[in-house]
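In: Can you look at this prediction? I've put the sequence above it.
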Amino acid sequence: MTMFEDRERAAEAKFVRDDEMAFRITARRNRLLGQWAAERMGLTPAETDAYAKAVVQADFEESGDEDVIRKVVGDLTAAGVDTDEPTVRRALEERHVEARRQLLEVR
């Protein structure tokens, strides 16, 4: 019976690690997206840091990426930056790849 319990514990631990890694990748991705958008808006380094944190926080409004995309598109538009939703979605996907790469290199 112990062998099955050990397997079950190992599977649960792997699930927790995978879930934590997915959360960290998403948070890093959102921070990178915030930095990307801040650069287009011409923000100062301090403003960029604050904005990147605000983008990360925006992801807690609802599940999925729509809250983040809506925020970034709205902020870029309000700042007079010529952009659209597909451009931001593409940037989000690119930042996801970069965030994953960064976190997996750290391991």
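Out: That came in fine, so what should we check first? Numbers count the residues shown, from 1 in each chain.
In: contacts and neighbour counts: CA atoms only from here.
Out: Fine.
In: quick one: contacts for the closest residue to residue 55 other than its chain neighbours?
Out: Once flanking residues are discounted, residue 55 sits nearest to residue 34: 5.6 Å by C-alpha to C-alpha, 6 or more residues apart in numbering. Contacts here follow C-alpha atoms under 8 Å, 6 or more residues apart in numbering; on that basis residue 34 touches 48, 51, 52, 53, 54, 55, 56, 72.
In: hmm, try it at 7 Å
Out: Taking C-alpha atoms under 7 Å, 6 or more residues apart in numbering, we find residue 34 in contact with 51, 52, 55.
In: how near is residue 102 to residue 57?
Out: Distance, residue 102 to residue 57, by C-alpha to C-alpha, to the nearest Å: 20 Å.
In: put this beside the first:
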Amino acid sequence: MTSLDDRRRALEETYILDFERSLKVRARRNRLLAEWVAAEIGRNDVDAYVNEVMTIAIASPEDTGLIQKIRADFSAAGRVADEALIREKMHELMYTAAEALESEQARQGY
């Protein structure tokens, strides 16, 4: 029974680590996305905009609320950004964020 308990604990630890990693990658992606949007719409207060986006992202675990905010911000700036463009950028930045986290963890010896 002990080996079964050890296996269960190991699986739980793996699940927790994977979940934490996905949260970190998503948070990095959202930060990169906010910085990209701020540059695209000409926001000078990038840090404030990043905080706005992060607040929306936390409140809305799915990306729908985030996409709505970004589209509204583009529109307010007189720019057009359809959902497909935003999702494509989110996808691209998800990989960028994952690679950055992996690099950082490798440097730290994880």
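Out: Nice, I can see it. Every value quoted in this text rests on a predicted model; they were computed, and no experiment measured them.
In: care to give me the TM-score?
Out: The TM-score (TM-score structural alignment, normalised by the length of structure 1) is 0.91; 105 aligned residues with a C-alpha RMSD of 1.1 Å.
In: What about the contacts of residue 34 of structure 1, which are in helices?
Out: Among those, the members falling in helices (DSSP state H) are 51, 52, 55.
In: out of the residues you listed, which one sits closest to residue 42 of structure 1?
Out: residue 51 (11.6 Å; C-alpha to C-alpha).
In: Could you find the counterpart of residue 91 of structure 2 in structure 1?
Out: Alignment note (TM-score structural alignment): residue 91 of structure 2 maps to residue 93 of structure 1.
In: So what does residue 54 of structure 2 match up with in structure 1?
Out: Under TM-score structural alignment, residue 54 of structure 2 pairs with residue 56 in structure 1.
In: Surely that match is in contact with residue 28?
Out: No: counting by C-alpha atoms under 7 Å, residue 56 of structure 1 sits too far from residue 28 to count as a contact (8.1 Å).
In: Who are the contact partners of the residue nearest to the spatial centre of structure 2?
Out: Residue closest to the average C-alpha location in structure 2 (C-alpha atoms, centre = their mean): residue 26, at 2.6 Å. Neighbouring residues of residue 26 of structure 2 by C-alpha under 7 Å, 6+ apart: residue 94.
In: what helix or strand is it on?
Out: helix 2-41 (DSSP states H and E).
In: cool, residue 72 of structure 2 as well?
Out: helix 64-76.
In: list the buried ones in the helix or strand just after that helix?
Out: Toward the C-terminus, helix 64-76 of structure 2 is succeeded by helix 83-107 as the next helix or strand (DSSP H and E). Within helix 83-107 of structure 2, the residues that qualify as buried by neighbour count (16 or more other C-alpha atoms under 10 Å) are 86, 89, 90, 93, 94, 96, 97, 98, 101.
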